[in-house]
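**Student:** Give me a model of this one.
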Amino acid sequence: MSLWRSRRVGSYLALVAGTTVAATLLYNYGMATWENDPQPLYRSLEVVFQTFTTTGYGEDAPWSTPQMNFLMIGLQLTGIGLILTGVDIFAVPWLRSALATTAPTTASDLEDHVIVCEYSPRGEAFIEELESRGQDYVVVESDEETALELHETDRRVIHGDSESTDVLEEAGIERARAVVADAADDTNASIVLSAREANAEVRIVTLVEDQRLGEYHRIAGADKVLSPRQLLGESFAHRVPTAVTTAVDEGIEIGNDLELVELSIAEGSDLCGRTADAVGLRDRFGVDGIGAWFNGDFESPIPPDRDLETGTRLLVAGEPDRIDELRAEAASTVHPFAAQSVVIAGYGEAGAAAGNALAATNTRVTVLDSDDKDGVDIVGDARDPETIAEAGIDDASAVIVTLDDDTSAIFTTLVVRDLNPSVDIVVRANDTENVQKLYRAGADYVQSLATVSGRMLASTVLEDEEVLAVDRQIDVVRLPAGELAGQTIVGADVRSRTGCTVLAIVRDDETITEFDPSEFVFEAGDEVVIAGTDESVRSFETLFLD
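**Tutor:** Here you go, the predicted structure:
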């Protein structure tokens, strides 16, 4: 019982006792004075109890004087009030407890499942991937309220301490295929030790915020340690134009003669302001337009009548030399070969990784953080316009925002865009749901930490899935063909049903990039390389892999 409940019950019992004593004395006085019928106190106490409990009045009723009748009316009302108060204090909490929904504490029916220790936005993206694949899982959540919320939204969850071997055994660790630790770095190490004790053979994957601590996860027994913040920071650095590189996509190699590339339409380029149909990606350049981002929204296929404005990003696939021709025409964010100035707001794991990657160039990097630590040039709040101005926003060619709080990142983006309308803003979103807010605030490129983490986990835990681009806004993944066997791409209507584009087919370890979508028939054992948003890839998995 909580301290508040204890005090409430104590106060109620004191009220009942005090009211009973006062009523007994008053009734005894009334019978002696008004009714001229003196009686012992114990008899007056009996009458008071009869009145409070509404069981009757005994031999004293009726009373002849108005004073006693009014007194008895008061005692009756007092008794009803005490009863109702008692119901609220004792009966209502008991009923709530008896009828309340509680999160389970065991998952005895699962087998060959994945155990996710602690729930987070990073784990949410992974859970959605597991559900789309029909892969059983259970979340072990130590916070009772969070566990209940997950249970009520039909997530498979048990409530308990994920560092406890007993709880992990209740989660079925002896039958599990993998354990994913997604808590704080020190907690993850404890989870690994417990999991290894409970099942020496289970595969254990951890997520680490501070890459330096990853080695201790391995010492504890982790099979794989993932550092999405480090990867995301390095990826952001590659998005920034420098004096020796340009901010063009390095490309995802699908086969020997096929690349998937993201590139931007630069202001003043030959493609800027023209419609997708007029550009003629296939006829003029010999590449396939997979889709395009317009103001942060991905559209696939590219609407033929849509204007390609400055900043529009194309996702295209083709032979490397044909891609190079398109790059030249798009002049995709190529900057003069002069030293560039970049501001990094937020110097955690991702910010430090971006700074280290940019250190290999002659880029002038200014680091802004709220804490005074090694590597920080300006100490202050990134949301403060004066602090941003002190960091050199007027002369900056790009700003990388890697703050731990999305609300702060959104406000910082608004401030930066107001102070320098032409600067490139690259932002990390911690939660996927805030990506579009950041684009509306003025960001040029946003990537979600949750999305990157989910892809890394899926590629590591699911043996038949290989994510080829974990740090891109588009998901490129190699999957079994599944129920596509015996069908063609056109016959299965893959693109319109899922939103995915089939880039290549892998058959007998050979990657086939040239095929007729209406003639090529899939065979059992084939694999497909598809590109699409995370949602469209999950649609493909649901339709063809369940």
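**Student:** contacts and neighbour counts: CA atoms only from here.
**Tutor:** Noted.
**Student:** Tell me where the stretch 351-500 of the chain has strands.
**Tutor:** For the stretch 351-500 of the chain, strands defined by DSSP state E, counting those that start in this stretch occupy the ranges 364-369, 378-379, 398-401, 424-429, 445-448, 466-467, 475-480.
**Student:** what residues does the fourth one touch?
**Tutor:** Contact partners of strand 424-429, identified using Cα atoms under 8 Å, 6 or more residues apart in numbering, comprise 232, 236, 239-240, 397-403, 406, 409, 413, 417, 435, 438, 442-449.
**Student:** Got a ChimeraX select line for the buried ones in those residues?
**Tutor:** Provided next is the ChimeraX selection string for whichever of the contacts of strand 424-429 are buried by 16 or more other Cα atoms under 10 Å:
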select :232,236,239,240,397,398,399,400,401,402,403,406,409,413,417,435,438,442,443,444,445,446,447,448,449
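**Student:** Residue 520 - nearest residue in space that isn't next to it in sequence?
**Tutor:** Leaving aside its chain neighbours, residue 520 sits nearest to residue 488 (5.6 Å; criterion: Cα to Cα, 6 or more residues apart in numbering).
**Student:** mind listing the helices for the stretch 1-150 of the chain?
**Tutor:** Listed from the start of the chain, the stretch 1-150 of the chain has helices (DSSP state H, counting those that start in this stretch) covering 3-33, 41-52, 66-86, 92-99, 121-132, 144-152.
**Student:** what do you get for the stretch 301-450 of the chain?
**Tutor:** Secondary structure of the stretch 301-450 of the chain, counting by DSSP H, counting those that start in this stretch: helices at 320-330, 349-358, 385-390, 406-419, 435-441, 449-461.
**Student:** Which residue comes closest to residue 279 once chain neighbours are left out?
**Tutor:** residue 271 (6.5 Å).
**Student:** wait, residue 405
**Tutor:** The spatial neighbour of residue 405 that comes closest, neighbours along the chain excluded (Cα to Cα, 6+ apart), is residue 430 at 7.2 Å.
**Student:** Minimum distance to residue 498: which of the helices of the stretch 301-450 of the chain has it?
**Tutor:** Taking Cα to Cα as the criterion, helix 449-461 is the member of those that comes nearest to residue 498, at 18.4 Å.
**Student:** before we move on, back to that, quick one: which of the helices of the stretch 301-450 of the chain is nearest residue 161?
**Tutor:** Closest among the helices of the stretch 301-450 of the chain, once you apply Cα to Cα, is helix 449-461, at 21.9 Å.
**Student:** Second chain to compare with the first, below:
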Amino acid sequence: MKGFSAQLAFMLGSASVRRNVGQLLRLLALLAALIAGYSVLFHYVMLYEGRSDEFTPFTGFYWVMTVMSTLGFGDITFHSDLGRAFAVVVLLSGLIALLIIFPFTFIQFFWAPWLAAQREAQAPRELPPNTHGHVIFTAREPVAEALLTKLVQYDVPYVMLAPTAAEALELHDQGYHVMVGVPDSPEIYHCARVENAAMVVATGSDEVNTNVAFTVREVSEAVSVVAVINRAPSADILELAGANHVLDLAEMLGHALARRAAGTDAVLHTIGRFGELCIAEVSVNHTPLAGVTIRDSALRERYGVTIAGLWDRGHFRAPRADDVLRENTVAILVGAENEMAALAADLMHDREALRDGLVLVIGGGRVGQAAATMLRQRGVPYRILERDPASCAPDDEHYVLGDASELSALQRAGLMQALTVIITTQDDDTNIYLTIYCRRLRPDAQIVCRATHERNVDSMHRAGAEFVMSYASLGAATIFNYLSRSDVLMVAQGLNLIRVPTPPALVGPSIAHSAVRSRTGCSIVALMHDGKIVLSPPPDTVLGADMDLVLIGTVEAEEEFLRYFGGL
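**Tutor:** The predicted structure is shown next:
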């Protein structure tokens, strides 16, 4: 009964529903008046036939109801033409009123709103008071969806705000944790327990994100606010509004794409730090590492640096000593910062010869411009092919106006001479299209491609791209690392560094005998014991119960480790 009352109150809270219910009540009153009138006329017709003494007032009501509902039991009939004509009128009005107008009106004005109110009442409008450590999302878009996947994997609670109950229910049906509320209302953040939240993630427009940050600060000064910007000048405004972290993902992605280009390969790029541990990536193309096995590279013996993983066309795999480092391979290196610096200095010697190689950037948007900026800073020649005249700098010789789907435009931009092609448009379909085209025209060129959605990464690799950087994955990994978890660091797309206590199944044997890498795909890159970290531990190191393991691997490898050796 309490639930019925709550749903009725919720339904009647809408002005349109109240108006519809009023119309329904007026229709019922009209129908009741019609039935009462027919009941009175019944007796007058019977009086005309001289039979009025045989029927009571209730009998007249009974006859009207049986005729209007088309049941027509036949126990009461008229003998005159006037009576039969009256019966036809009652029957036709009953057909129209009871079988057509009333059912439609009842469903439209009452039953449908009732079902809608019953469903909308299921959409949460407030989180439980004991909710804490959760992440609040203000919009659903690719970065948020990629981050949600990671939060679910690590059991981090979250809630996504939906402006209407209909949107909230749709998201709820898709498996999301949602709450009804607009992102610019302080009351909504009170209901979302923002004072106990770990983070608020704003991924809407710059104006909306500014309002979100400012509104959140009205409720809580302590919660971390992360905002993604679409225009570089908005960074200062968002910081003034109260955002702790402002991410220019377009610039970050452009720099990441440029780092993959030939001519910059021989430079180590730090992608993460875990205490004293430094994680870096290097493309082996045009370096002394190309074509040799991991064993023959002797990086561990010469520099103290360990190859913790290999990226081949978007697929991460645990390294083996006999693996050959191919030119399109990106190696993930782990070691101390000074060891990385020594290796980088040696690799720099082979970089000069590549500086004359042209890099063609397709797309002159924010990502393309960011990539060009990094190429210019590194002294690498480049050209930008852009079809929108408004995005081309007329006095800049690096810009070429044209459509990348036309061969003449690609030739004018220097495709046939380019060492690397960087495709930066924000439409994944266009990027796959251009990747296939450029690969056909230049089978020997390096193609680096941008993906907006994670689901299209594999398709771009199949189309011919050596390297694909996902906008969503980059944003999700960066934001996840702001959660200040001490046991997880996301260092690259789909690649994590995790710290776990030594499982009982691994206590006793050495690292070599434990066969963690061959069994799970994770690599032990460091050990932590008594507050000290041991980088790149030797294979004969015996694992103790008081040690923590620092592992690197994909999400699937991490899950396999926990399944094989036991949970935390």
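**Student:** picking that back up, surely the residue nearest to residue 279 of the first structure is in contact with residue 311?
**Tutor:** No - at 11.3 Å, residue 271 of the first structure does not count as touching residue 311 under the criterion of Cα atoms under 8 Å.
**Student:** Residue in the second structure paired with residue 499 of the first structure?
**Tutor:** Structural correspondence for residue 499 of the first structure with respect to the second structure (TM-score structural alignment): residue 521.
**Student:** re earlier: export the helices of the stretch 301-450 of the first structure to a markdown table and append columns for distance to residue 290 of the first structure.
**Tutor:** Converted to a markdown table, the helices of the stretch 301-450 of the first structure look like this (distance: least, Cα to Cα, whole Å):
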| stretch | distance to residue 290 of the first structure |
| --- | --- |
| helix 320-330 | 13 |
| helix 349-358 | 29 |
| helix 385-390 | 38 |
| helix 406-419 | 29 |
| helix 435-441 | 21 |
| helix 449-461 | 20 |
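**Student:** now for those helices, which one comes closest to residue 147 of the first structure?
**Tutor:** helix 449-461 (19.4 Å).
**Student:** In the second structure, which residues correspond to that closest one?
**Tutor:** Taken onto the second structure by TM-score structural alignment, helix 449-461 of the first structure occupies residues 471-483 there.
**Student:** Could you count how many residues lie near the counterpart of residue 145 of the second structure in the first structure?
**Tutor:** With TM-score structural alignment as the matching criterion, the partner of residue 145 of the second structure in the first structure is residue 124. For residue 124 of the first structure, the neighbour count with other Cα atoms under 10 Å is 18.
**Student:** quick one: what's aligned to residue 215 of the second structure in the first structure?
**Tutor:** Aligning on TM-score structural alignment places residue 215 of the second structure opposite residue 194 in the first structure.
**Student:** Can you tell me how far its match is from residue 124 of the first structure?
**Tutor:** Taking Cα to Cα, to the nearest Å as the measure, residue 194 of the first structure falls 23 Å from residue 124 of the first structure.
**Student:** likewise residue 52 of the first structure?
**Tutor:** Using Cα to Cα, one obtains 56 Å as the distance from residue 52 of the first structure to residue 124 of the first structure.
**Student:** now swap in residue 93 of the first structure and tell me
**Tutor:** Between residue 93 of the first structure and residue 124 of the first structure the computed distance is 33 Å (Cα to Cα).
**Student:** list the contacts for the nearest residue to residue 451 of the first structure once chain neighbours are set aside?
**Tutor:** The spatial neighbour of residue 451 of the first structure that comes closest, neighbours along the chain excluded (Cα to Cα, 6+ apart), is residue 125 at 6.0 Å. Applying Cα under 8 Å, 6+ apart, we find residue 125 of the first structure in contact with 450-451, 453-455.
**Student:** repeat that for 7 Å
**Tutor:** 450-451, 454 (Cα atoms under 7 Å, 6 or more residues apart in numbering).
**Student:** Output those residues in a markdown table; the columns should cover neighbour count and distance to residue 17 of the first structure.
**Tutor:** As requested, the contacts of residue 125 of the first structure are arranged in a markdown table below (neighbours: other Cα atoms under 10 Å; distance: Cα to Cα, whole Å):
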| residue | neighbour count | distance to residue 17 of the first structure |
| --- | --- | --- |
| 450 | 24 | 59 |
| 451 | 27 | 62 |
| 454 | 25 | 61 |
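**Student:** how close does the most centrally placed residue in the first structure sit to residue 431 of the first structure?
**Tutor:** Nearest to the mean C-alpha position of the first structure, counting by Cα atoms, centre = their mean, stands residue 121 at 1.9 Å. In this structure, residue 121 of the first structure and residue 431 of the first structure are 6 Å apart, going by Cα to Cα.
**Student:** which residues do the two both contact?
**Tutor:** In contact with both residue 121 of the first structure and residue 431: residue 450, using Cα under 7 Å, 6+ apart.
**Student:** pretty sure the residue nearest to residue 279 of the first structure contacts residue 278?
**Tutor:** No - counting by Cα atoms under 7 Å, residue 271 of the first structure does not reach residue 278; the two are 8.9 Å apart.
**Student:** Those two: who's more crowded?
**Tutor:** Between residue 271 of the first structure and residue 278, counting by other Cα under 10 Å, residue 271 is the more crowded of the two (21 against 14).
**Student:** residue contacts, residue 163 of the first structure?
**Tutor:** 190-191, 194.
**Student:** where's the residue mapped onto it from the second structure relative to residue 73 of the second structure, distance?
**Tutor:** Taking TM-score structural alignment as the criterion, the aligned counterpart of residue 163 of the first structure in the second structure is residue 184. In this structure, residue 184 of the second structure and residue 73 of the second structure are separated by 64 Å, where distance is defined by Cα to Cα.
**Student:** repeat for residue 421 of the second structure
**Tutor:** Relative to residue 73 of the second structure, residue 421 of the second structure is positioned 86 Å away (Cα to Cα).
**Student:** measure the aligned partner of residue 168 of the second structure in the first structure to residue 431 of the first structure for me?
**Tutor:** Under the alignment (TM-score structural alignment), residue 168 of the second structure pairs with residue 147 of the first structure. Counting by Cα to Cα, the gap from residue 147 of the first structure to residue 431 of the first structure is 19 Å.
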